[in-house]
Structure formats: structure tokens, C-alpha cells
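Visitor: next comes the sequence, and after it the predicted model I'd like to discuss.
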Amino acid sequence: MNPLIIAEAANPEWVSVPLVGWSHARAIQKVIGGHLVTQIRNAEAIERSGVDPSEFTAIDSEAVASAMWKIGDFLSGDAGKGWTTKMAASALPYYYFERLLWKQFGPRIKSGEFSLVHRVTPLSPTMPSLIARKCAKHRVPFVVGPLNGGLPWPREFDAERRREREWLSYLRSAYKLLPYYRSTRKYASAIICGSQHTLAQMPAWAKDKIIYLPENGVDLDRFSGQRSHTAALPIKAVFLGRLVPYKGCDIVLESAAELIKQGKLILEIVGDGPERQALENQTAELGIQHGVTFAGNVPHEQVVDKLVNKDLLTFPSIREFGGGVILEAMTVGLPSMAVNYGGPAELMTASTAFPIELGSRSEIVDRMRAGLEQVVSNPTIIAEKSQACVDRVRKLFTWEAKARQIEQIYSWVLGKTEKPTISFE
């Protein structure tokens, strides 16, 4: 197989979507082969990673992308907020990117040089493709995904929604009016859905071409360490993520306050963002400064060092699309206590985590407090879940495993096999 892999966002030195895009694309190249097409902003980082220049092409769409990115930043306001607004602003640059891509690669696609075309990023299901129909016209299978996004804001957290500057999220369904929205789904040979929510939002007539495959995976070279100590009091908890309202770090502080005061738990907060000062103030008001450490931002390759010596990941995000942090913690044998909604709910199991049911903020605080008290009263429960975490990740969620799963999808769209059933139980 010789796929043309489109990942406009694919960067080994960044996090979030660019890192997911890079990890998917590179794993596919290593397992299956193919050529990567990305945006020019990623070129230097990819070269620094040691990839041969012949294995990728960087398209310069900065004439449109740079200006629209600045507009998106301006409209969204605070750094790290207004994700829906930024995605809306990126629609025009992506159309331009695909236009340039087809101009450069269209003749090669038409000639049959590539066995299929796979658009990995954008991950957002709101972003249509100009070339899906063109590929179908020339009988070249077009695969799109993993698509993931649009997880509804819990109605109990509308205040957090406004604090996140998610004003456009109230009008999100308008994306179905975008040019090429229907044709992307109509002419795709396979649609990979990265979440159950995204799958449920797909039109009924497209169901036969849909495959469920969670978007996130883990790089075992980067997360090679493993938790080996026995949990004991004080329990060492960690929060890892951007300090923005929906991530729920304030919930962790309130839930853990009494246990921290009693010396039964200590907490390290890894990450930074616009809420940091408010969280530091909350820590002082609760009188728990002695048991809370703010580590700030940590390079992604050093995150493993912050996880292996901990006992529990506390992560009550109330609107998490993917939940890659859950997998990263599981990789080193660290169970999570997270809200059972969105991405985390599809990664955790009762044997690997302490799921907290979604509710109002006060209900989540009470449920997390009860969960932390359970762990403090019986630290051996950590060990029971630790190995199950490692086993689940290594079986299903390494990037190599995901590339093997995608290989099954490729074989199906090329008519070599039946539609695969990929289980994540």
C-alpha cells in the first residue's frame, strides 16, 4: 500500500492536535508506508525529528493561514480559550491548503500513484474536504479521520462555557451549511470517528462507512518509564493539563482540601494557563499551600517524570474530547480519577480508573472527595489498577497498534477484506 497521508497539523514538537496528527501519520508511515503532506509551519520540526525529506511535503499556505490565525486569536481573546472560534477561523485557510495540495498532488492521485488518500487532520468533524469528491471521481479511496469534536457542554456548566469564550458553540450546528460538508461524507470510502459522540452525529446514510477508533495513542519511546513504588500516605496526586476553566483544577483543590490539611494527600499541578492566579488564590484561601505545588509548564518529553512517582491522576475535566492525558498516565501504570464523560469515559474502565459520574459542580466535588477518601483509606487499591492500566494501553493504544488498526481499514476500502470490527473492550 502507498497511502497519501494528509495531516495539515502534524508536529512532533507541539502538543494537542498537531502531536496527534504527527503521531498518527508517522506510525502509518512506519507500519504501512506512504507520503505525508503537511503545512509549512511543521517542516523544520519534522526535519529535526530525523525524517528523510523525501518522506514528506510541506505546503506553504501561510498567505491565508497566518492572517486568519491572528484573527482567530483576536476574536477568542485569552490564550487557551475560545477553541470553537479558532476552529471557525481556520476553515478558510484549510480550504486554501487543500486547494494547493490538489494543484501539486492531483495529477499523481489521478495517475494511481497512491493507493488511497487519508486525511488525518484536521480532527474536527466541522472541517470539510474539497478533494473527497475529486478522489472518488478518479476511483481513489478517500479515508477521513479520526474525527472528534463537538462534545456538548454539560448544562450544569454554562458559566464555564462563557468563561472559556465559547460563544460560537451555541451556533455550532451551522457548520453543516459549510461548502463540501455533505460531499465529504458522501464521497469518503471510510469515516473514522474518534469518539462515540462524533459517531452518533453522523448522518444515518453514512453509517455503513463508519469505523470507531479513539483518536489518541501513546508513544512508548517517550513514555518508557513505569510506576514501581507502593502507594502509601500521603497519597501523591497530580493534575496535568492547561489551567483553563473546563479542565476542573479548582474542583481537585476543593475536593482534596481536607485530606491535604490532614497530611493524607499531596498534590502537584503540572501545567499553566489563564486560571493559574485564581487557582493559587484558591489554594491560599483553603489553607493548603503546604501540600500543593504548582510546577508550571513542562516539556512533553518530561511529562513522564512527573507521572512515574505519583499514585493518582486527578482530572475532573467536564468537556474533554480525547483525553490523551488519561492514556499517558495509564502507560506508566498511573490510575485516573476523572469525570466519566467524553474522551476519558471511552478510555477508562472500572479496572483501570476511578470514574466520577457527571453532575453539577458541587456533585462532582462531593464524588471526587468520596473517591479520594476511598483511596486514602485503602491505598492498596492503586496497585490493583496499576498493571491493568499498562496492559490495556499496550494492547490497544500504542501508536503502532493504532497503525495496525488503520491498516485493517485500508484493506477494507481497497476491497481486500471485509469491514473490520475493532474492539476496545
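Guide: It's in.

Visitor: please count neighbours and contacts with C-alpha atoms only from this point.
Guide: Will do.

Visitor: who are the packing partners of the lengthiest helix in the chain?
Guide: In the chain, with assignment by DSSP state H, the single longest helix is helix 91-110. Here helix 91-110 touches strand 56-59, helix 62-76, going by 3 or more Cα pairs under 8 Å, 6 or more residues apart in numbering; DSSP states H and E.

Visitor: structure two is appended below for comparative analysis:
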Amino acid sequence: MKIVLVSSNAGTDMGGEAIKAYQYFDYLLRQGYDAVLLTHARNRRGLSRDFPAERLLFVEDGPVQRTLWQSRFGAPLVSTCFHLLAARLIRARFDPAATLLHYLCPVSPVEPRFPPQGFETVMGPFTGNIHYPPDFADRETPRGKLRARLHRPAQLLFRKLAPDKRQARHVLVSGYARTRRSLAWAGVPPERMSEVVDSGVAEAIAARPPARHVGRSTEFACSGRQVDHKGTDLAIRAVAESREGARLTVYGDGPARPALEGLARELGVTERVRFAGWRPHGEVLDGIAAARGYVFPSLAEANGIVMQEAMMLGVPVLALRWGGPGHLASDDAALYVEPGEEAAVVAGLAAGMDRLICEPDFADGVARRARAIAEARFAWSAVAASWAACYPAAARQAAAERRAAGIVGDRA
């Protein structure tokens, strides 16, 4: 049985969702699955470097998609357009009797995928239905607030108009109770949902020796697309409140960066906050590994792949107890701050940074416990195996036979 992995983004240079799709596709090939990745043409360069052309299928970027992308009101339809074009390619190239479609990214449990008729499907893992904490609700954009209000009505509507998730063979859930509620509104029976970890950590990261925390260190890191929900401004404010001279390197870029740079100037911490911009993933990992702590004050994070990576690197994480990050570590394996009023959050982050600076033994203990959790829960082999476990027995048997015959790791 052929597996067609459908993911609008896939690669190592486009953030968490894209990395997740890349790693899982690589896993399928290494395990002997007869797999094809169907993705957008913007991912062609990086994927063609790493995988054979016959294992890749691209939705080309036509005039309709470009028009939608450039339109203020049409942009939300870009993914819908991708899935409609993907369905056309699937119908033209694959036999429904011998093909399983796995819709991976995006992770929204609402967005319809429009699989072609007659094909068996697996969907997820889904992590959506995440919104700002109540004390930060005024920061959410009008579009975000509207999306939150329309979430349940949209699921009830799509339950009838686009019943893709209701009709799927299996739906993977990594967004905990909030996502199970959303999928229930969409009509997915509980027995067809499976709880899984949202993403894994690459073998190359797991193979790194864990960081060791000795002596005094004032270095901290944060990363990601610079948009409001990442909460980078809270990290910068915490640097300004730090009594021990905390320093922060911010990896990533985005529309919020100019305002964040202005905030650093306003608070007088430009010498202690460095904006590194977009850097290769390996370079970001090196920066995190060299830090005393990783600051992750995201206000609407469905999972937190970079937090999983920091834990595997042996770096203490400071995060809000909200959304996905609140489920990734135990209370003694991360420094959690309750998502209350902004001043209290900033003070909590600053206090955590100062403690990590001054107490290397404490930092090392947190890091060791975080590493143990990461090794037990986040290794890609275990995470990916839990996803593939919901495939039909015929697909898993075929993969086992290909492995036995040495047909694995089908890469360029």
C-alpha cells in the first residue's frame, strides 16, 4: 500500500510544522513505507536535495494561489486552494484501492482538507483550538477573537459541508482536551481519536551531549517568528527587570521585530538584547545549547517543538503554563510562570532567569530532568511509530517486508 503524506509545508528551514513533516516523511522511508510526499512547490529546493524526485509531488504556485496570498482577505484561503489542487493530483496519479492518504499539516482541526472520494484517510496530529490566556485577551487581534468565537459554529457547519475528519479512518490528537472537544464538534467519534505526542526531536539533536551548567552565566535565548503571540516582548521586559544582568539572544524575524527593537531601546537594554534574525536551524540549536536557559513565553502555542528541542539539549526552559508548553514538562523539569497579569508574568520570568544565573546546580538539575523526559517521550522514532500505528495492517506489513528486503532510507 502506498502512503501519500499531504503537507502544505515541509522542510528544515520553515519552522516547526515544516520540520515535523520533513522528519516524519524521512521516518516513513527509513522504515520501508512506500511513501510519497505531496507538498507545495515552495518546498522544492530543500526537499529535492534530500529525497529522490520520484518520492516528491508538488502543487505548483499558480496565479490563483499568488492572488490569494497577496490579498488581505484571500490569504486564509491559500491552504484551501492547496488542498483542492492536491486532491486533483491525487485523483490523477493514485489508485484509491491501494493508497492511504495521511493529511499532516496544517494542524488546524477546523480547516477542511477535501480528500478525493474513495480514498482511505488518516488525519493529524491536530493541535488547534488554542487562544490567548484571559489576562492577555486584549492583545489578540480582532481576527483571532473572531476565529475563537466562530470555532465551534465552524466545526458544526463543516461537519455537514466538509466531513473530512468525521469520515477519516483515524484522527491523531496532540492538542489534549481542547482539541478533542473541537473534533467532537466536527463529528469525530471518540474511538477514532488517538492521543499522540505532537512532534519528535531529530536524532541528531538527541545525539548531542546535554549541556552542563556550571558557574555563573547570564546568557538566555528565545526563537521563532516575531509575531505578537510569541510573547517576545515579555522576555525583553524580563531582561530589563533582571537584577543579575540577564542577556537575551532573539533568533528569528517577522513583522513585530521593529517594535521589539524599539522596546529594547525604550527599556535601555539594547546592549543586553541581541536580535540575530533568521539563522540556520543548526546555528539556532548551537545558540540555545550555549545558553543558561531558553525563554518561551508564547501566549498561544499549541505544542512547542522548540521547547522539546531545548529540553533534549539539556537547557532549562522558562515558559507560561498555557497551551502545549504546559504539558511538555513536569513542574521540576521547567520553570513555569502562571499566565496572569502581564506585570506578574514579567516578574516571574525575571525571577526565574535570575535564579538560573545564580544557581548553576539548580539549573543543571532542571536540565537533567528535562532531558530525561525528552529522551523518554520525544525521540522521533517513538513519536513517529505511534502515528504510523494507526495505518492499516496491510501498509505496516508491506513496510516490514520492504525493510526485510533492505528497501529502506530511500533518499537522494
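Guide: Noted; the coordinates are in hand. As the structure is a computational prediction, the values presented were derived from the model and not from experiment.

Visitor: care to give me the TM-score?
Guide: The TM-score (TM-score structural alignment, normalised by the length of structure 2) is 0.85; 391 aligned residues with a Cα RMSD of 2.8 Å.

Visitor: buried ones in the host helix or strand of D250 of structure 1?
Guide: D250 of structure 1 is located in helix 249-261, with elements delineated by DSSP states H and E. Buried residues in helix 249-261 of structure 1, defined by neighbour count with 16 or more other Cα atoms under 10 Å: 249-261.

Visitor: can you give me every residue that contacts I28 of structure 1?
Guide: I28 of structure 1 makes contact with 34, 400, 403, 406-407, according to Cα atoms under 8 Å, 6 or more residues apart in numbering.

Visitor: so which of those sit within helices?
Guide: 400, 403, 406-407.

Visitor: what's the closest of those residues to A88 of structure 1?
Guide: The closest of the ones in helices among the contacts of I28 of structure 1 to A88 of structure 1 turns out to be I406 (Cα to Cα; 28.4 Å).

Visitor: counterpart of the closest one in structure 2?
Guide: Under the alignment (TM-score structural alignment), I406 of structure 1 pairs with W387 of structure 2.

Visitor: that match touches V196, doesn't it?
Guide: Yes. W387 of structure 2 is within contact range of V196, at 7.1 Å (criterion: Cα atoms under 8 Å).

Visitor: so for these two, which residue has more residues nearby?
Guide: W387 (24 against 18; other Cα atoms under 10 Å).

Visitor: measure the more buried one to N129 of structure 2 for me?
Guide: The gap separating W387 of structure 2 from N129 of structure 2 is 21 Å, by Cα to Cα, to the nearest Å.

Visitor: quick check: closest non-adjacent residue to A350 of structure 2.
Guide: Nearest non-adjacent residue to A350 of structure 2, counting by Cα to Cα, 6 or more residues apart in numbering: A238, 4.5 Å away.

Visitor: how near is the one you found to E401 of structure 2?
Guide: Distance from A238 of structure 2 to E401 of structure 2, by Cα to Cα: 55 Å.

Visitor: before we move on, what about I357 of structure 2?
Guide: Here I357 of structure 2 is placed at a distance of 53 Å from E401 of structure 2 (Cα to Cα).

Visitor: neighbour count winner among those two?
Guide: More neighbours surround I357 than the other of I357 of structure 2 and E401, with 24 against 13 (other Cα under 10 Å).

Visitor: how close does the more buried one get to A211 of structure 2?
Guide: I357 of structure 2 is 15 Å from A211 of structure 2, by Cα to Cα.

Visitor: and for H151 of structure 2?
Guide: Per Cα to Cα, H151 of structure 2 is found 42 Å from A211 of structure 2.

Visitor: more crowded one of these two?
Guide: A211 (22 against 16).

Visitor: please, where are all the helices along the stretch 51-200 of structure 1?
Guide: Counting by DSSP state H, counting those that start in this stretch, the stretch 51-200 of structure 1 has helices at residues 62-76, 83-89, 91-110, 132-137, 158-163, 181-187, 196-201.

Visitor: any idea of the angle the first one forms with helix 91-110?
Guide: Read that as helix 62-76 of structure 1. 150 degrees (axes from the mean of the first three to the mean of the last three Cα atoms, to 10 degrees).

Visitor: other SSEs contacting helix 62-76 of structure 1?
Guide: Packed next to helix 62-76 of structure 1, using 3+ Cα pairs under 8 Å, 6+ apart, are helix 83-89, helix 91-110.

Visitor: of those helices, which approaches A10 of structure 1 most closely?
Guide: helix 91-110 (13.7 Å).

Visitor: what lies in contact with the strand or helix carrying L4 of structure 1?
Guide: Assessed by DSSP H and E, L4 of structure 1 sits inside strand 3-7. Contact with strand 3-7 of structure 1 is made by 21-22, 25, 33-39, 114-122, as judged by Cα under 8 Å, 6+ apart.

Visitor: among those residues, name the ones in strands.
Guide: 35-39, 116-121 (DSSP state E).

Visitor: among the residues you listed, which two are most distant?
Guide: Farthest apart among those - using Cα to Cα - are Q39 and L116, which lie 19.9 Å from each other.

Visitor: need the helices for the stretch 301-425 of structure 1, in chain order.
Guide: 303-307, 324-331, 343-347, 361-377, 380-396, 399-413.

Visitor: quick one, which of those is nearest to S195 of structure 1?
Guide: Of all the helices of the stretch 301-425 of structure 1, helix 343-347 sits nearest to S195 of structure 1, with 6.8 Å by Cα to Cα.

Visitor: Provide the aligned range in structure 2 for that closest one.
Guide: Going by TM-score structural alignment, helix 343-347 of structure 1 lines up with residues 324-328 of structure 2.

Visitor: buried sites along that stretch?
Guide: 324-326, 328.

Visitor: trace A211 of structure 2 over to structure 1, please.
Guide: So A211 of structure 2 corresponds to S228, using TM-score structural alignment.
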